[in-house]
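Asker: Structure here, sequence nowhere to be found:
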């Protein structure tokens, strides 16, 4: 069966532009077939996008919050109507199962609907003052936003950034990932069809360094938001800091999974297998370091390796597939290099540890036992289907190991003890902690990390904070 893939273009000032040189070809990671060319924005295109964002910011800023909310809700309804097209596009360009693609579309809709509600809850306040004097605290849109999103969340990441910024009243220039551009193009069209005024949103592709330099250094842009690697996030933060511009950074992770001695090792192992293979481990909240109490370590390993070894890997369009390919040959090479380094240092590969087939970028889901702390994979985020298992003699040792890396995005823990859960909740250094489950935060909860995993929050009542500024206005009733 053949599936259609959208035509990729730049969206600038309400106009789709296709006649540009290609900066990249989109490749289906399941079969290595070319899906589309991605047009590269020229310097003139970027300047036009900046001019449109500057002009449109006044229009959108002065649009009533309820009217902004209606656009977001209508765009969400259009996403649901076009569900099949979105799911097919995401599975074609990213390879993940259709059921996972559907979950991503549903999540994007939920994010937009939450932020639509937040648009009418941007409360300021009136402070007590003397008769004849008003003291107002206003929360207003910060201005045009430069947003940068990654390849591994081709719809949900743009939805997080665009819905928050648009709900707050900001215009946005979105630089989406060239590797997975189709969902962003479909999403931008939904927003336009929902009534978003021309110029409020521009979508560009091209050389990341050229685009980030042009946008962030422009006086038009007032704020920068990025989801991606720690190293790139630091570079963009430095660039923004030189211009005195605030940033919202959601960067990498290396999520620990603490399994206390009172947990059921078999049940937790089965849950861990399902969580580990989601998106082939290519999400920043993917569980990676399984830190298990020594009393139940062996039982956990047996059940974990069995469950992971039974995972069905294949094309995301095939029925029953639980895990698709990794995104590109670089991820294949990185996975193999990390496995071989761990082996050389004494770790045991219990299942997987190799590429599957010769067509497509499939890597076997892998469980590695007794991984020494000096192995590269214990400090470098693997971003592939590798599960690293380590035994510890105590909760204290486990918490210290969980906190031993420079990042702190997500963490997981399993225990039937309230006191253990309380200690873990208090001491684990991460922005998102899930105890006795692998679920992440819903749109009504804040999402973001600690340490090198960035700062700022997306979602929850905090979702619009980064896109607003707080102003004080004092007004006398008459001129004395």
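Answerer: Received, thanks. Bear in mind the structure is a predicted one, so any value in this text is a computation, not a measurement.
Asker: CA atoms for contacts and neighbours, from now on please.
Answerer: Noted.
Asker: Please name the nearest non-neighbouring residue to the residue nearest to the spatial centre of the chain.
Answerer: Nearest residue to the geometric centre of the chain (Cα atoms, centre = their mean): residue 157, 4.8 Å. Spatial nearest neighbour of residue 157, chain neighbours left out: residue 149 (6.0 Å); criterion: Cα to Cα, 6 or more residues apart in numbering.
Asker: For that neighbour, list the residues it contacts.
Answerer: Shown in contact with residue 149 (Cα atoms under 8 Å, 6 or more residues apart in numbering): 157, 158, 174, 175, 176, 177, 226, 227, 228.
Asker: I'd guessed the fifth one sits against residue 207; true?
Answerer: Spelled out, that is residue 176. No: here residue 176 lies out of contact with residue 207, judged by Cα atoms under 8 Å, at a distance of 11.2 Å.
Asker: More neighbours: the two, which one.
Answerer: More crowded of residue 176 and residue 207, by other Cα atoms under 10 Å: residue 176, with 26 against 15.
Asker: Just give the closest residue to the more buried one, not the sequence neighbours.
Answerer: residue 149 (5.0 Å).
Asker: what's the longest helix along the chain packed up against?
Answerer: The longest helix of the chain (DSSP state H) is helix 98-119. Other elements packing on helix 98-119 under the criterion 3 or more Cα pairs under 8 Å, 6 or more residues apart in numbering; DSSP states H and E are helix 65-81, helix 83-94, helix 156-168.
Asker: so who does the spatially closest residue to residue 254 that is not a sequence neighbour touch?
Answerer: For residue 254, the nearest residue in space outside its immediate sequence neighbours is residue 381; the separation is 5.2 Å by Cα to Cα, 6+ apart. Residue 381 makes contact with 252, 253, 254, according to Cα under 8 Å, 6+ apart.
Asker: Residue 295 now?
Answerer: Counted by Cα under 8 Å, 6+ apart, residue 295 has contacts residue 261.
Asker: okay, pairing it with this:
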């Protein structure tokens, strides 16, 4: 694993380092640099200088290099997935899926680089020509989380590079090795020195430099809503463009017209992917009274088939949580719910003696006053609540400051479309527990963020619109 940072094509170490552990075993994997404020400034210098040449390349030239990166990632997918499983914990098969999913963004934006179009506008007076052009915003600071250490990077870097921007990247200190390997492959693909610069270290120190720097024209961040609000406040001083993909509190609605078997299958995917450590993971289940027993019985049976263990074990389907704090949060949500009258139907066991393991847990008799129905758990906890009418469940589902993803299951097309229309979320999976795709916009309403990643929408946030009036 690479234990260095890179600025302007130069890989370097620091005297102070940060340890990285395997959450399944608590074993030390290695160390990464604790880069300084001076390093953060050097990264901006490098990205600013590289922007002059990278943004001047033809769209074809940039596209070819991004496509070469895509092909190298594909060639090294097993290696990247192995690194990810060791530092993040998810099962190896799931890590492979993330590498492939994230790489689809690289492929999409390699193609999208060639499709950044301008337009002409009819003039209102004779003798004028009005043009609109799109130009790269400049240096982009990308700050990525630990839960999807490959996909969160490719979703940000690929459109930035396609637009002609250069990047200073800070991955999570808990899962840095995936990021460093991806950037090394970008170098091998021919992406020039200074176009991508990577620093690990204290987030406040590094991001503080980038926020103060006027040459950093955009910040793209995935993480908690609380940190997103702080970034938004700090960015105001230099009026930076922002893309913020923040917390979620996804409802999963099962109506009496749902295909119960389909709903259960998709519920397992939505809730327990990455052990529930996903911003779009289902956080609360609402099941209509007439099908509550049928859904719950089948759902619990499928949950009981899940195997908790080290992600490198072939039979593991759920890995560890990322650290002790994550375990404590899940335990607190379970304890609160039980104290307020919820019943544990399965799971609830915590074993953090070797790794940070929590067995998938299903709760019944759940009410809105429980913490798990008000806050994002970010773990393998599935609370089930009952509802009577569509109007009731829509109101309850929307009664949150978050609006990232929601799921609704009904075989009646009118009912499904009504739910899709009324749910105040940026992503709605109708009979679909895994709606995310490289060609589609990913992002939320309300306090779940600003901007979109993916599709034609995802590159717009890396572009400035310039109007030219020719007399």
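Answerer: Good, I have the coordinates. As the structure is a prediction and not an experimental result, all values here were calculated from the model.
Asker: Any chance you could compute the TM-score here?
Answerer: The TM-score (TM-score structural alignment, normalised by the length of structure 2) is 0.98; 470 aligned residues with a Cα RMSD of 1.2 Å.
Asker: In which helix or strand does the residue nearest to residue 254 of structure 1 reside?
Answerer: Counting by DSSP states H and E, there is no helix or strand that carries residue 381 of structure 1.
Asker: Aligned counterpart of residue 241 of structure 2 in structure 1, please.
Answerer: Alignment note (TM-score structural alignment): residue 241 of structure 2 maps to residue 246 of structure 1.
Asker: What's the separation between its match and residue 277 of structure 1?
Answerer: 35 Å (Cα to Cα, to the nearest Å).
Asker: More neighbours: which of these two?
Answerer: Shown here are residue 246 of structure 1 and residue 277; by other Cα under 10 Å, residue 277 has more neighbours (26 against 17).
Asker: can you map out the helices along the stretch 251-400 of structure 1?
Answerer: In the stretch 251-400 of structure 1, the helices defined using DSSP state H, counting those that start in this stretch lie at 265-276, 297-309, 329-344, 395-402.
Asker: Give the equivalent position in structure 1 for residue 366 of structure 2.
Answerer: Using TM-score structural alignment, the partner of residue 366 of structure 2 in structure 1 is residue 371.
Asker: Could you do residue 100 of structure 2 as well?
Answerer: Counting by TM-score structural alignment, the partner of residue 100 of structure 2 is residue 106.
Asker: quick one, what contacts its match?
Answerer: residue 80.
Asker: Would you map the strands across the stretch 151-300 of structure 2?
Answerer: Ranges of strands within the stretch 151-300 of structure 2 are 166-170, 196-198, 216-222, 241-245, 250-254, 282-288, based on DSSP state E, counting those that start in this stretch.
Asker: Can you tell me what sits against stretch 268-276 of structure 2?
Answerer: Contacts for stretch 268-276 of structure 2 (Cα under 8 Å, 6+ apart): 90-91, 94, 147, 280-283, 299, 302-303, 318-321, 360, 378-382, 433-434.
Asker: how long is that stretch end to end?
Answerer: Note: stretch 268-276 of structure 2 ends 10 Å apart using Cα to Cα.
Asker: Quick check: buried residues in it?
Answerer: The neighbour-count check on stretch 268-276 of structure 2 (16 or more other Cα atoms under 10 Å) flags 268, 269, 270, 271, 272, 273, 274, 275, 276 as buried.
Asker: Next, the mean deviation of the helix or strand just after the longest helix of structure 1 compared to structure 2.
Answerer: Using DSSP H and E, the helix or strand that follows helix 98-119 of structure 1 in sequence is strand 125-127. Comparison of strand 125-127 of structure 1 with structure 2 after fitting gives an average deviation of 1.5 Å (mean Cα distance after the TM-score superposition for structure 1).
Asker: equivalent range in structure 2 for strand 125-127 of structure 1?
Answerer: Counting by TM-score structural alignment, strand 125-127 of structure 1 corresponds to 119-121 in structure 2.
Asker: cool, stretch 300-319 of structure 1 as well?
Answerer: Against structure 2, stretch 300-319 of structure 1 falls on residues 295-314 (TM-score structural alignment).
Asker: Go through that stretch and flag the buried ones.
Answerer: Quick answer for stretch 295-314 of structure 2 (16+ other Cα under 10 Å): 295, 296, 299, 300, 303, 306, 308, 309, 310, 311, 312.
Asker: Now do that stretch: distance to the chain's middle.
Answerer: 24 Å (Cα atoms, centre = their mean, to the nearest Å).
Asker: Please spell out which residue in structure 2 sits farthest from the middle.
Answerer: Distance-from-mean max, structure 2, by Cα atoms, centre = their mean: residue 126 at 49.7 Å.
Asker: That residue - that's part of a helix, no?
Answerer: No: Residue 126 of structure 2 is assigned coil when assessed by DSSP: H, G, I helix; E, B strand; the rest coil, not a helix.
Asker: Next one: it relative to residue 467 of structure 2, how far apart?
Answerer: 18 Å.
Asker: coming back round to it: ok, the residue nearest to the centre of structure 1 - contacts?
Answerer: 149, 150, 227.
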